[in-house]
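Student: Take a look and give me a structure for this.
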Amino acid sequence: MPSISNKGISMPESPIRKLVPFAEEATRKGRTIYQLNIGQPDIKTPQAALDAVRNHTIEVLAYSHSAGFEGYRNKLAAYYEKNNIPVKGDNIIITTGGSEALLFAMGSIADAGDEIIIPEPFYANYNGFATASGVKIVPVESKIETNFALPPIQEFEKLITSKTKAILICNPGNPTGYLYTEEEIKQLAQIALKHDIYLVSDEVYREFAYDGVKHFSIMSLPELENHAIMIDSVSKRYSMCGARIGCLVSKNREVIQTAMKFAQARLSPPTFEQIASEAALDTPQSYFDEVIEEYTSRRNLLVEGLESIEGVRVANPKGAFYCIAELPVENADDFARWLLETFHYNNETVMVAPAAGFYSTPNTGLNQVRIAYVLKKENLQRAVEILKVALAEYNKK
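Tutor: This next block holds a predicted model:
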């Protein structure tokens, strides 16, 4: 029998989706599952985006430019300008989701065996993208005790070698919900300039910033013109996860020219989704104001509920719609599977994402879970009640 590649064997499983078979079996048993494991917003997609596809006049569904429609890129640049991100349309390559943008970035700046430093816990698929690109992730640990703030800059300095090509952050963070301050971004910028490496920022949750705190982008720093690469996506901003439209943004012409080779190799991003995404840019600020108010309320309810459970510690997120909770269990992976396979409370249970899969360091985060507060408040409250009962029962066995 032919063998599987070493790369394929080492490709990590998604901690977010690997429990799906157990959830499907629980559903077949007639159980209601409150899905706290995945960041799929229940907020309605802007009507303008849906109408743009519904009312199209396309007769031939043709390729677009490999960089995406010029009109969309220019309109996107205007949106960034309004958010203190001064870029032009030719600084942008439209991609098939933020995922492809990350793959293009890694492929453009790093060779096999090169290193990228990432504060952990981090978005689990960074592991997958790094494996696919032959890149080594070098983690620097942030801690729940400090709400997952940026680790001391000296910790980054210790890890930089001749193989280091970039520092990658997610701002606001998935899975922590941490929102980096302007001062923290400037600290990272200085270290990128000092060591002549790239600073890559995944900013797909930009609009989701709470408590009056504003998001600060790496693209707002003119001194980073040749060092900054921004990753973005419509998935969360407009509740359009299924559209699979993202982008890579950089003022470094060599980065854009190199990424274009990857873009040309995959031909073009999807057409209908670009039409929807361009129309979504007309979404009024009132839409985001309502969304922020709703998610702030959900966050407060969730954090308060989790803190009321004995033995649970939770970081208070300032952005995105996730939090990391530390549970009074030895192995959150075992607990999450037990919730689906064995446990139910009045025929209901919850689904969480074990947090160990969001770390690169082995045996880290074993008693943590990521929770996405993307459910309506009454469902979140019920999920917390079920989780409290489940922890008490689990710890008896």
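
Student: contacts, neighbours, all on C-alpha from now
Tutor: Fine.

Student: can you give me the helices for the stretch 151-300 of the chain?
Tutor: 153-159, 182-195, 253-265, 271-280, 285-307 (DSSP state H, counting those that start in this stretch).

Student: any idea which of these is most buried?
Tutor: helix 271-280 (a mean of 22; mean count of other CA atoms under 10 Å).

Student: Show residues contacting that one.
Tutor: Contacts to helix 271-280, defined as CA atoms under 8 Å, 6 or more residues apart in numbering, come from residues 46, 48-53, 61-64, 68-69, 72, 75-76, 234, 238, 243-245.

Student: Now with 6 Å, please.
Tutor: The contact list for helix 271-280 (CA atoms under 6 Å, 6 or more residues apart in numbering) reads 48, 49, 52, 53, 72, 243.

Student: what residues are up against the last one?
Tutor: Residues counted as contacts of residue 243 (CA under 6 Å, 6+ apart) are residue 273.

Student: Nearest residue to the middle of this structure?
Tutor: residue 174 (4.6 Å; CA atoms, centre = their mean).

Student: rewinding a little: among the contacts of helix 271-280, which ones are in strands?
Tutor: Judged by DSSP state E, those include no members of strands.

Student: Quick one: those residues as TSV, columns for distance to residue 386 too.
Tutor: Formatted as TSV, the contacts of helix 271-280 follow (distance: CA to CA, whole Å):
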residue	distance to residue 386
48	38
49	37
52	41
53	40
72	45
243	33
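
Student: one more to line up against the first:
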Amino acid sequence: MPASPIRKLSPFAIQAKKDGKKVYHLNIGQPDIATPEGMLNAIKNIDFDVWAYTESEGTLSYRIKLTEYYNKLGYNIRPEDILVTLGGSEAITIAMQTCVNEGDEIIIPEPFYANYNGFACMSNVVVKPILSYIETGFALPPIAEFEKVITDKTKAIIICNPNNPTGYLYSKEELQALKELCLKYDLFLFCDEAYREFCYDGKDFISPMHLDGLDENVVMLDTVSKRYSACGARLGCLITKNKEVIKSALKFAQARLSPGLVEQIAGSAAVDTPDSYFEAVNKEYTLRRNTLVSRLNSIEGVFCPNPGGAFYVVAKLPIDDADKFCQWILESFDYQGRTVMMAPATGFYSTPGSGKNEVRMAYVLNVNDLNAAMDCLTVALEQYPGRTD
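Tutor: Got it, this is the predicted structure:
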């Protein structure tokens, strides 16, 4: 089971704080934006006598509210197309265990969300990575590259759109190409849409759920964690119009009994969050993205593409080893009593040796803290013994 690149350096961050350093956490996608008031009020006003199990697929009332949310986006689904899960993480594991047999293969453009490796390990599934490159902003690799690795064991492709860790936003043309590939080889297309609301510069979000003729192949995976700044709720869902997939996935859901009752009450209230909340959040994250990307590219030897969505960047640094650097900056460095925690990008690749001089940063801090973190990084790169320019 692989260690998480997002969390594995936590002991060094804890020690840095014990040593009196202020640590700027750019390593994890934990938003600092306030959770919607309606969601919190729903929890405060709960009134029940028994904290009971719910249906394994989630309460009908919550699934009806989710249907309202997704159909406003043009997904054209029904409550019976939804399986409520314990966060997006369980949605991904149930999708893998439902659609892919032990020893079968899933193709994933890399770098990819690090826990896909862990979920594949849990499911005894083989990951077949397809490299994307920082020089192209991590655009979808050519379809010919996918076809090179397709075998009789290939059962699915996973994309995260907008992407974690790169922030890349897939275009309609790229999704159309994936559609044709999945239909040609009868593959499932898993689409992780945790960052759907985070698209910038007026760019439109397109889902495989919007594409005609792909209903039997698409399995959409989602979570309330990022959209409503509610990571601790551990509430997600799996959505598909493929009745056989839902029928089989429900068996895994029954085995873990049910999703949380309180979380679903809060999730139902979250659907009524006004558009003004998301408009303000989008404006704030756009400012943060612009600040971080600008500061990174102003540092000598650093390159960072401008992402179209999510709240992450992957930056190439003039360093010998990202894992060593991310540990060194916590363990052996500070600038005016401050330092930075980042995630080494090696953990977001499956191909050995990839991402060795790249890091992922989450712009989940306010602009002042981002600027202070970049001040630290600038000095750290000047002092780091393994600088490579």
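
Student: what's the closest non-adjacent residue to the residue nearest to the centre of structure 1?
Tutor: Closest residue to residue 174 of structure 1 apart from its sequence neighbours, by CA to CA, 6 or more residues apart in numbering: residue 123 at 5.4 Å.

Student: What is the neighbour count of that neighbour?
Tutor: Applying other CA atoms under 10 Å, we find 19 residues neighbouring residue 123 of structure 1.

Student: so which of the helices of the stretch 151-300 of structure 1 comes closest to residue 353 of structure 1?
Tutor: helix 285-307 (15.4 Å; CA to CA).

Student: counterpart of the closest one in structure 2, which residues?
Tutor: Alignment note (TM-score structural alignment): helix 285-307 of structure 1 is matched to residues 275-297 of structure 2.

Student: quick one: contacts of the matching stretch?
Tutor: Contact partners of stretch 275-297 of structure 2, identified using CA under 6 Å, 6+ apart, comprise 303, 367.

Student: right, so of the helices of the stretch 151-300 of structure 1, which gets closest to residue 87 of structure 1?
Tutor: helix 253-265 (12.2 Å).

Student: For structure 2, which segments are assigned as strands?
Tutor: Shown for structure 2, the strands assigned by DSSP E span residues 22-25, 82-85, 105-110, 126-131, 154-160, 188-192, 218-223, 236-239, 312-316, 338-341, 343-344, 358-362.

Student: just those: most buried one?
Tutor: strand 343-344 comes out most buried of those by mean count of other CA under 10 Å, with a mean of 28.

Student: For that strand, give the aligned segment of structure 1 as residue numbers.
Tutor: Mapping strand 343-344 of structure 2 onto structure 1 (TM-score structural alignment) gives residues 353-354.

Student: and if you look at stretch 191-202 of structure 2?
Tutor: Taking TM-score structural alignment, stretch 191-202 of structure 2 hits residues 201-212 over in structure 1.

Student: what's the answer for stretch 162-176 of structure 2, then?
Tutor: Mapped onto structure 1 using TM-score structural alignment, stretch 162-176 of structure 2 covers residues 172-186.

Student: quick revisit: any chance of the helices of the stretch 151-300 of structure 1 in CSV, plus distance to residue 101 of structure 1?
Tutor: Putting those into CSV (distance: least, CA to CA, whole Å) gives the following:
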stretch, distance to residue 101 of structure 1
helix 153-159, 24
helix 182-195, 20
helix 253-265, 9
helix 271-280, 15
helix 285-307, 24
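
Student: Compare those and give me the one nearest residue 84 of structure 1.
Tutor: helix 182-195 (12.9 Å).

Student: Can you tell me what sits against that closest one?
Tutor: So helix 182-195 of structure 1 is contacted by 198, 216 (CA under 6 Å, 6+ apart).

Student: Could you rerun that using 8 Å?
Tutor: Helix 182-195 of structure 1 has contacts (CA under 8 Å, 6+ apart) with 150, 153, 157, 166, 167, 198, 199, 216, 217, 218, 224, 227.

Student: Identify the residue spatially nearest to the fourth one, adjacent ones excluded.
Tutor: This means residue 166 of structure 1. Closest residue in space to residue 166 of structure 1, ignoring its immediate chain neighbours: residue 198 at 4.4 Å, by CA to CA, 6+ apart.

Student: what sits against that neighbour?
Tutor: Contacts of residue 198 of structure 1 (CA under 8 Å, 6+ apart): 165, 166, 167, 192, 227, 228, 229.

Student: hmm, back to that, so how much does the match of helix 285-307 of structure 1 differ from structure 1 once superposed?
Tutor: With mean CA distance after the TM-score superposition for structure 1, stretch 275-297 of structure 2 departs from structure 1 by a mean of 0.4 Å once superposed.

Student: can I assume residue 343 of structure 2 is in contact with residue 29?
Tutor: No. The pair residue 343 of structure 2 and residue 29 does not pass the contact test of CA atoms under 8 Å, sitting 10.6 Å apart.
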